[in-house]
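**Student:** sharing a sequence plus its predicted fold:
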Amino acid sequence: MMRTKARSSRSFTYLALSILGGMLAGTETVVADDKPQWDKTFPQSEKVVHRKVEFKNRYGITLAADLYQPKDRGDKRLPAIAVSGPFGAVKEQSSGLYAQTMAERGFVTLAFDPSYTGESSGEPRNVASPDINTEDFSAAVDFLGLQSSVDRERIGVIGICGWGGMALNAAAVDKRIKAVATSTMYDMSRVMSKGYNDSVTKEDRTQTLEQLSQQRWQDAENGQPEYGPISLELKGGEPQFVVDYAGYYKQPRGFHPRSINSNGSWTVTNPLSFMNMPLLTYVDEISPRPILLIHGEKAHSRYFSETAFEAAAEPKELLIIKGANHVDLYDRVDVIPFDKLASFFVEHLKYHTLARGK
């Protein structure tokens, strides 16, 4: 009985690796228009000014982003927040909703596409990296700190789902980040290496690494990476959390043509670096800067935030949203605690007497 349960849990890992992996089918073309149309999965707010921007990270990859600023801000320098996630999503989805909503509450915000995905550059497409994607957050801080509307001493980050782990990792190494919040956080290095609920054995891990190592030779011989099946094409019998994912990414609610989880997949070898480089090794070094971890009570992923909370040093807070599942915190504005997020960043991105230009 115990063995059957372990196999079932481990199957979640292999399912996750397949549903989070492959080439974006026919979605790389961006149609030019004299008046750019609103291309988000959420309504445009009349309370903010929006524009598309680009900037480079430390590896020379050009990141595409949406900059949101409160209207009628005058010449004041405001606190700023960089936002990204979920894993396999684009800035036109959940991260953009978070960014626009926080801009309505008085912050300059930036929602960006991670390297190799969406409108950002990088080849091959649809590859993730615990290092490069952590750097993406720091590059966003670089960009925000150069804006005349931003007080560079008051910059925070929000990471959603898989980019929650990246946000915590970035805050640990980048001391310019003054506060970090995560929503429905995944530790991607943990789940890829150990499976859901740490159910993967050493033998399973070794077998997976053997297969991925052999795949590298096939990719080298072919001159390009192999991609997995299209994400979230349900066949029946999937775990409920996978059905929930499809209910967001595959439906009008959250579908976007550039999103990997909507109609693409990751490279087959995508898990390799995550399986070898734990993201949250230094989460305790974020202190004395504050951490806010938000998770749904009924989310299958709740244990990621609970473990990170235990490992982190004060000041820290874990907020569990009653009745919410993992995907509810992607876009349900009646469930996402935006009031709490706003008060957290207002409190911890306070005016600093030594702020540049003040």
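**Tutor:** Nice, thanks for sending it over.
**Student:** contacts, neighbours, all on C-alpha from now
**Tutor:** Noted.
**Student:** can you map out the helices along this structure?
**Tutor:** When assigned using DSSP state H, the helices of the chain occupy the ranges 2-19, 94-104, 130-145, 162-173, 188-194, 202-222, 240-249, 260-263, 271-274, 302-311, 328-331, 338-348.
**Student:** out of those helices, which comes closest to Lys47?
**Tutor:** Go through those one by one with CA to CA and the one that ends up closest to Lys47 is helix 94-104, at 5.9 Å.
**Student:** hold the first one in mind and look at this next one:
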Amino acid sequence: MTNEVQVTTVESVRFTFTRDGDQLVGSLYLPEHPPTAVVVTTGPLTSVKEQAAGVYAEALARRGFAALAFDHRTFGESAGTPRQLEDPLGKAADIGAAISALGEDARLAGTPIVALGVCAGAGYMARAVADDARIQAFAGVAGVYPDTASAPPDPAVIERGRRAGQRRLATGEAETIPAVSPDGGGDVAMPLVEAYEYYGTARGAVPNYTNGFAVESYEHSPGFDAREAAARLTVPFLLVHSENALVPAWARGFAAAVTSPKSQLWLESAGQIDFYDDPRLIEPAADAAAELFRATVG
């Protein structure tokens, strides 16, 4: 695979749109020349636009694409309650609203739409791509693609989320737990030390990020199945993954279930999180995504 030509100048501008009456806030990265396509990105669990989604959006803008990273509803600068609600289908709906807004932007009129998801965002994006014919190609980077057939959700966890939602409706107060903790233990959403080393330190804890996870999320997240979207994909798909990233078996299973044109790039990573900020992973992943996108829309 050859390295993609880099664009020297990238402009980042504020981009806002709405879903269900709530304003969502994004950063739209624009290359110095007319873009090849518009890439909609979405990132990991609880993340915001200044983290992995923005990193890949900027990398693709350097390769000649317009690219949008945005704060999903209830996260970062975007509106919505309860705050820090991780709702996969809601996030897929956010992606659809973003695409509609991009299509109405005069700077991008008629420009093809493609998609890139990172970590949990790749699973959410799979659902969005399967359900939205406007998206012409899809790349998943270090994606987490839940397969509820092989790993059924714990009913007690879902019930905990349901009860938290009921309490919020009754009292107006949402129950929140940390997204990460220093030792990776306790009642946290991401019980991984490497997650804390990113989200809990200056490495990834940008001012717009909140170390929080609405317990009500457990009503929505555990039962989300990304695998079902694989067979419904009709556009070219690129899998970028590592043996040391999260659940490579799910990634292989998802890719195997895809019947549209597909390709894979397996890289060597230390774990999952270095896909978010290590140029040695970001650059080849962005090169491969750009190659797919150009081949699709060119």
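**Tutor:** Alright, I've got the coordinates. Note that the coordinates shown come from a computational prediction; the quantities given were computed from them, not determined experimentally.
**Student:** the helices of the first structure: which one's closest to His50 of the first structure?
**Tutor:** Short answer: helix 94-104, nearest of these by CA to CA, at 8.4 Å.
**Student:** what does that closest one contact?
**Tutor:** Residues from elsewhere that reach helix 94-104 of the first structure (CA atoms under 8 Å, 6 or more residues apart in numbering): 40, 42, 45, 47-48, 66, 68-70, 81-86, 108-112, 160, 330-331, 338, 342.
**Student:** how big is the offset of it relative to the second structure?
**Tutor:** Once fitted to the second structure, helix 94-104 of the first structure is off its aligned match by 0.9 Å on average (mean CA distance after the TM-score superposition for the first structure).
**Student:** tell me who's in contact with Ala174 of the second structure.
**Tutor:** Applying CA under 8 Å, 6+ apart, the residues near Ala174 of the second structure are 82-83, 164-165, 167-168, 214-216.
**Student:** and it, how far from Arg83 of the second structure?
**Tutor:** Relative to Arg83 of the second structure, Ala174 of the second structure is positioned 8 Å away (CA to CA, to the nearest Å).
**Student:** common neighbours of these two, please.
**Tutor:** Jointly contacting Ala174 of the second structure and Arg83 under the rule CA under 8 Å, 6+ apart are Ala214.
**Student:** related to what we said a few turns ago, quick one, which of the helices of the first structure gets closest to Leu292 of the first structure.
**Tutor:** Between Leu292 of the first structure and the helices of the first structure, the tightest spacing by CA to CA is seen for helix 338-348, at 7.7 Å.
**Student:** contact partners of that closest one?
**Tutor:** For helix 338-348 of the first structure, the surrounding residues in contact (CA under 8 Å, 6+ apart) are 101-102, 105, 156, 178-179, 181, 290, 292.
**Student:** tilt between it and helix 94-104?
**Tutor:** Interaxial angle, helix 338-348 of the first structure versus helix 94-104 (axes from the mean of the first three to the mean of the last three CA atoms, to 10 degrees): 60 degrees.
**Student:** show me what Ala179 of the first structure aligns to in the second structure.
**Tutor:** With TM-score structural alignment as the criterion, the equivalent of Ala179 of the first structure in the second structure is Ala137.
**Student:** run a quick neighbour tally on its match.
**Tutor:** 27 (other CA atoms under 10 Å).
**Student:** surely it meets Val114?
**Tutor:** Yes - at 4.9 Å, Ala137 of the second structure counts as touching Val114 under the criterion of CA atoms under 8 Å.
**Student:** re the thing from before, just put the contacts of Ala174 of the second structure in TSV and tack on neighbour count and distance to Ala98 of the second structure.
**Tutor:** Listed next are the contacts of Ala174 of the second structure as TSV, based on neighbours: other CA atoms under 10 Å; distance: CA to CA, whole Å:
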residue	neighbour count	distance to Ala98 of the second structure
Pro82	22	21
Arg83	20	20
Ala164	22	29
Gly165	23	27
Arg167	15	31
Arg168	15	28
Ala214	25	23
Val215	27	26
Glu216	28	24
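**Student:** pick the one among those closest to Glu197 of the second structure.
**Tutor:** Here the nearest of these to Glu197 of the second structure, counting by CA to CA, is Ala214; it sits at 20.9 Å.
**Student:** correct me if wrong: the closest one contacts Glu86.
**Tutor:** Yes - with contact defined as CA under 8 Å, Ala214 of the second structure reaches Glu86; the gap is 7.2 Å.
**Student:** for Ala111 of the first structure, what are its contacts?
**Tutor:** With contacts taken as CA under 8 Å, 6+ apart, Ala111 of the first structure has the following neighbours: 65-67, 82-84, 91, 95-96, 99.
**Student:** how near is the residue mapped onto it from the second structure to Arg232 of the second structure?
**Tutor:** With TM-score structural alignment as the matching criterion, the partner of Ala111 of the first structure in the second structure is Ala69. Computed with CA to CA, the distance linking Ala69 of the second structure and Arg232 of the second structure is 25 Å.
**Student:** do the same with Ala256 of the second structure
**Tutor:** To Arg232 of the second structure, Ala256 of the second structure is 12 Å away according to CA to CA.
**Student:** which one's more surrounded, the two?
**Tutor:** When neighbours are counted by other CA under 10 Å, Ala256 of the second structure and Arg232 differ, and Arg232 comes out ahead with 17 against 13.
**Student:** tell me, how many residues neighbour the nearest residue to that one once chain neighbours are set aside?
**Tutor:** Nearest non-adjacent residue to Arg232 of the second structure, counting by CA to CA, 6 or more residues apart in numbering: Ala130, 5.5 Å away. For Ala130 of the second structure, the count of nearby residues is 19 (other CA under 10 Å).
**Student:** Glu243 of the second structure matches what in the first structure?
**Tutor:** Looks like Glu243 of the second structure aligns to Glu297 there (TM-score structural alignment).
**Student:** isn't its match right next to Leu319, touching?
**Tutor:** No - counting by CA under 8 Å, Leu319 is not a contact partner of Glu297 of the first structure; they are 9.3 Å apart.
**Student:** ok so, going back, which one of the contacts of Ala111 of the first structure has the most neighbours?
**Tutor:** Taking other CA under 10 Å to define a neighbour, the member of these with the most is Ser84, carrying 34 neighbours.
**Student:** which residue in the second structure aligns with Gly145 of the first structure?
**Tutor:** That one, Gly145 of the first structure, aligns with Gly103 by TM-score structural alignment.
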